[in-house]
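Colleague: predicted model, plus sequence, below.
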Amino acid sequence: MSSALLDLPVKISSERLYQSLMDLAKIGATSKGGNCRLALTPLDGQGRDLVTAWMREAGMTITVDQVGNIFARRAGKDNELPPIMTGSHIDTQPTGGKFDGCFGVLAGLEVVRTLNDHDIETNAPIEVVIWTNEEGTRFVPVMMGSGAFVGKFKLEDILNTTDKDGKRVGDELKAIGYDGKAPVGGRAVGAYFEAHIEQGPILEHENKVIGVVTGSLGLRWYDVTVTGMEMHAGPTPMPIRQDALYAATFIMQDVIQNALDHAPHGRGTVGSATVHPSSRNVIPGKVTFTVDIRHENADQLRAMHERLLATCSSIEKSHNVTVRVEEVSYFPPTPFDPTMVNAVREAAKSSDLSYMDIVTGAGHDAVYMASVTPTAMIFVPCKDGVSHNEIEDAKPEDLAAGAQVLYEAMLPRAML
């Protein structure tokens, strides 16, 4: 196609995109309008079958690697060039929604369908990827497929990972027909774009259609154990108690205050707690709880980490208990490529869409991909900021806007 024709406005099909999302949502549909397609279950296999069928209908060739990542390629004029890639995942939470992950995959497919509609041939090939087990619900770790692709996880370890029933990833891939033979990673990618619902309330609150994602918050997860001594609640005077729960609450409260003191991008959450022996008339002898802290700035995240440790040490001394802190996960803050981020910003401008810069507080496959190729993300609003929930919702016009920005951002990159 001539460069003059490329200047003509090209619009993706909002109706086709939304219908594809609704058709995929029928697989694993829940009674409350959501989805349950856990990774590598038969329902996940059915979802993969449906989407790859659409990809083949769009003239794409399908390659599956050894951890089940699916790469659908639309050839370019020069197939020796590294592909311009986009995608996400289609596995869900147990009570997930219709859009988390799925939108990114089907927006990528819609880009290809739109190129086909207008007979546009790109210089570089375009690939749409479906990453395996992004959610990490059935198998740990999260973002398993993209992590393996960038070399974060070893193939053998991934294939031998088991779920709570002892079923292996390798066996479950084979059972659904996605135990691919292609090597995992080890090849160049020209650029990676990922479209996603925001999974938070900021865009809706600010009345913006497009979130230009500048990077991801860093994350540190901990398991904290506070040990005191269980004793009878009646006869034991207050001053001599070693109340593990009472001591733990001071740490828990400071997790929140720590985040507030590192505003606006500080985050602090205690998401799970267990009290032992959990009896009405027994002073708690042990409390275990989780801590999740996040920040976009590495120095600020380190300061939050050091404060958590200092607080635990102080409470240990002042409450005559022992406090053990185990860090179980760490993701450093990940800034996205400035040129790629600006491409998304310019695409929003050229499409006359309202937009704002935003940082993602959730983990995405794009965070791993940023370690191997220039990367950017595009957010669109979701209703009330709700995600990982069956009532997750997004407006068709917002989804179409996100896919349009994806198209406008990818095309120039694929034409280089």
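Modeller: That came through fine. Bear in mind that the values here come from a model prediction, so they are computed numbers and not experimental data.
Colleague: going forward, measure contacts and count neighbours with C-alpha atoms only.
Modeller: Noted.
Colleague: wait, residue 73 touches residue 126, no?
Modeller: Yes. Residue 73 is in contact with residue 126 according to C-alpha atoms under 8 Å; the separation is 5.7 Å.
Colleague: between these two, who's got more neighbours?
Modeller: residue 126 (29 against 23; other C-alpha atoms under 10 Å).
Colleague: quick one: contacts for the more buried one?
Modeller: Applying C-alpha atoms under 8 Å, 6 or more residues apart in numbering, we find residue 126 in contact with 73-76, 83-85, 112, 414.
Colleague: let's see it at 7 Å
Modeller: With contacts defined as C-alpha atoms under 7 Å, 6 or more residues apart in numbering, residue 126 is in contact with 73-75, 83-85.
Colleague: report the two of those separated the most.
Modeller: With C-alpha to C-alpha as the measure, no two of these lie farther apart than 75 and 85, at 12.1 Å.
Colleague: more neighbours: which of the two?
Modeller: Neighbour count, other C-alpha under 10 Å: between residue 75 and residue 85, residue 85 has more, with 24 against 18.
Colleague: second structure for comparison follows:
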Amino acid sequence: MTEIRINRERLWRDLMELKEIGGYDDEATGLRGVRRLALTDEDARARRLVVSWMRQAGLKVRVDRIGNVYGERAGEEPGLPCMLMGSHIDTVATGGAFDGTLGVLGGIEVIRTLNEAGVRTRRPIEIGFFTEEEGVRFGTDMLGSAVTAGRLTLEYAHNLTDAGGATVKDELVRIGFDGDAPEIRPVPHAYIECHIEQGPILATAGVDIGIVTGVQSISWQRLTLRGEAAHAGTTPIESRADAGLAAAEVIVEIRRMCDSGEYGQLRGTVGDLRLLPGQTNVIPSEATLTVDLRNPDDTLMTAAEKHLAEHVDALSDRHRVTAAWERMARTAVIPFHEGIQDVIAETADALGLPYVRAMSGAGHDAQEIAAICPAAMVFVAGENGGISHTPREYSSPSACGNGIDVLANAILRLAGEV
């Protein structure tokens, strides 16, 4: 079988060019960050650039009704299900250049490399990018891939709103990516996603490549605590209904749960906390906080959620506040296909690239696509302990190149060289 190597310099140029769309100077780090939330003007500009690169690579582009974009390279036997690779190009508000984009731009580079080598495949090959993977703007992560895999309905997704009241549907129309292709895509033969690790496992092991065994359980909830506003100076401590104090106790309890070991490898984060009326000398009448829980064990995740709910009930009575929960997202542990993992391992071995196997702590589009076809992921090591969702996010040109070389040759093995 042909062994192919991508053009690393070209891939790096593309990564650096795309990061300037939504680029900003981050005061906290002194670095150049990326702020490209889903379906914003910046996302629209990035989408148009990536689509132009797809077309230049000879791909036939289609956009579906949730705004997912696919580029297809024809196979010699077009009736066969395609080999799909992909990821996302939206970012968090304080993002970097590699999260998601490496898998998309790397996929385009795979197609260019196959074209330049004159390699044909039995199966069609597609590269795609999915809408609102991060969940930052509309509150539901992996939105586009969840819709195309059938876990979420198009109507539900279209009606989601951002903080300003704009709906997904309206924003798709506004930026010109309200496509006409069916949102439920044809079932692929298999799916491989290349993504930065966003953690320290690969760097600690001293390797560039990770083979992902699955994605841990993820729970997102929004908790609203309501008390009573009152004067900060005249209201006795014992008379208060302080929503801010109750919120603080929730945050401390989540950390205690993580440290206790009772819930296995639980990770908990309150990433957003807002107090009303938000005045220095007024006791908070309302606190809204997001709760992000992660666990590689479904049973322990359920136990953690149950305990936290009971804790909130108890502090509600103690602090004279009411509590309302809103479910934002909940996914079980998703194991990836062992056969596809083995193909990636064989490919890495053939390329002479050492690797480790690891479970992903972050959510990815691959976990949604795994519901409809065999799926797996290639991780790429990051610098700075693999830090991500910050301008400090960085994977070296060498690591990125090695990851996409593995992706390219695994895709070729599965697509069937003619």
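Modeller: Structure received. Remember, predicted model here, so these are calculated numbers, not experimental data.
Colleague: for residue 255 of the second structure, helix, strand, or coil?
Modeller: Put simply, residue 255 of the second structure is helix when judged by DSSP: H, G, I helix; E, B strand; the rest coil.
Colleague: how about the nearest residue to it, chain neighbours excluded?
Modeller: residue 268 (6.7 Å; C-alpha to C-alpha, 6 or more residues apart in numbering).
Colleague: now residue 356 of the first structure
Modeller: Leaving aside its chain neighbours, residue 356 of the first structure sits nearest to residue 211 (5.3 Å; criterion: C-alpha to C-alpha, 6+ apart).
Colleague: which strand or helix spans the one you found?
Modeller: strand 210-216 (DSSP states H and E).
Colleague: what are the contacting residues of that strand?
Modeller: 203, 296, 333-336, 341, 344-345, 348, 353-361, 367, 376-380, 402.
Colleague: how close does it sit to the second structure?
Modeller: Overlaying the second structure shows strand 210-216 of the first structure at a mean distance of 1.3 Å from the equivalent residues (mean C-alpha distance after the TM-score superposition for the first structure).
Colleague: show the subsequent helix or strand relative to that strand.
Modeller: strand 218-227.
Colleague: and that next one, what does it pack against?
Modeller: Strand 218-227 of the first structure sits against helix 244-260, strand 286-295, strand 322-331, with contacts defined as 3 or more C-alpha pairs under 7 Å, 6 or more residues apart in numbering; DSSP states H and E.
Colleague: quick one: closest of those to residue 175 of the first structure.
Modeller: Per C-alpha to C-alpha, nearest to residue 175 of the first structure of these: strand 322-331, 30.5 Å.
Colleague: check which residues of the closest one are buried.
Modeller: Neighbour counts over strand 322-331 of the first structure (16 or more other C-alpha atoms under 10 Å) mark 322-323, 325 as buried.
Colleague: for those residues, which one is nearest residue 135 of the first structure?
Modeller: Nearest to residue 135 of the first structure among those, with distances taken as C-alpha to C-alpha, is residue 325, at 25.6 Å.
Colleague: would you confirm that the closest one contacts residue 224?
Modeller: Yes. Assessed by C-alpha atoms under 7 Å, residue 325 of the first structure is found in contact with residue 224 at 4.6 Å.
Colleague: residue ranges of the strands in the stretch 251-400 of the second structure, please?
Modeller: Secondary structure of the stretch 251-400 of the second structure by DSSP state E, counting those that start in this stretch: the strands cover 267-269, 273-276, 286-295, 322-331, 334-335, 355-360, 375-380.
Colleague: of all the ones you listed, which one is nearest residue 190 of the second structure?
Modeller: Of the strands of the stretch 251-400 of the second structure, nearest to residue 190 of the second structure by C-alpha to C-alpha is strand 375-380, at 5.7 Å.
Colleague: just put the contacts of residue 126 of the first structure in TSV and tack on secondary structure.
Modeller: Supplementary listing: the contacts of residue 126 of the first structure in TSV, determined by three-state DSSP:
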residue	secondary structure
73	strand
74	strand
75	coil
83	coil
84	strand
85	strand
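Colleague: dump those to TSV, plus distance to residue 289 of the first structure.
Modeller: As requested, these are exported to TSV (distance: C-alpha to C-alpha, whole Å):
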residue	distance to residue 289 of the first structure
73	45
74	48
75	50
83	44
84	42
85	39
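Colleague: of those residues, just say which sits nearest to residue 51 of the first structure.
Modeller: Using C-alpha to C-alpha, the contacts of residue 126 of the first structure come closest to residue 51 of the first structure at residue 73, 13.4 Å.
Colleague: any idea how far the closest one lies from residue 109 of the first structure?
Modeller: Computed as C-alpha to C-alpha, to the nearest Å, the residue 73 of the first structure to residue 109 of the first structure distance reads 10 Å.
Colleague: so stretch 374-382 of the second structure corresponds to what in the first structure?
Modeller: Stretch 374-382 of the second structure corresponds to residues 374-382 in the first structure, going by TM-score structural alignment.
Colleague: name the residues that touch the matching stretch?
Modeller: Under C-alpha under 7 Å, 6+ apart, the answer for stretch 374-382 of the first structure is 191-199, 203-204, 209-213, 336-337, 340-341, 366, 369, 393-394, 398-399, 402.
Colleague: same question for stretch 399-413 of the second structure.
Modeller: 3-6, 8, 83, 106, 110, 194, 208-209, 343-344, 347-348, 378, 380-381.
Colleague: repeat for stretch 131-138 of the second structure
Modeller: 37-38, 67-68, 88, 90-92, 141-144, 160-162, 365.
Colleague: of the residues you listed - the most surrounded one?
Modeller: residue 90 (32 neighbours).
Colleague: pretty sure it contacts residue 40?
Modeller: No. Contact criterion C-alpha under 7 Å: residue 90 of the second structure and residue 40 do not qualify, at 9.3 Å.
Colleague: relative to residue 171 of the second structure, how far out is the nearest residue to residue 175 of the second structure once chain neighbours are set aside?
Modeller: With sequence-adjacent residues excluded and distances taken as C-alpha to C-alpha, 6+ apart, residue 175 of the second structure is closest to residue 44, at 5.8 Å. Computed with C-alpha to C-alpha, the distance linking residue 44 of the second structure and residue 171 of the second structure is 10 Å.
Colleague: quick one, helices of the second structure?
Modeller: Using DSSP state H, the helices of the second structure run over 8-18, 41-56, 101-117, 143-148, 154-159, 168-175, 201-205, 243-260, 298-319, 338-351, 365-369, 397-415.
Colleague: show me which residues of the third one are buried.
Modeller: What it means is helix 101-117 of the second structure. For helix 101-117 of the second structure, burial by neighbour count (16+ other C-alpha under 10 Å) applies to 101-114.
Colleague: who touches it?
Modeller: Contacts of helix 101-117 of the second structure (C-alpha under 7 Å, 6+ apart): 6, 11, 54, 57, 85-89, 127-129, 193-195, 404, 408.
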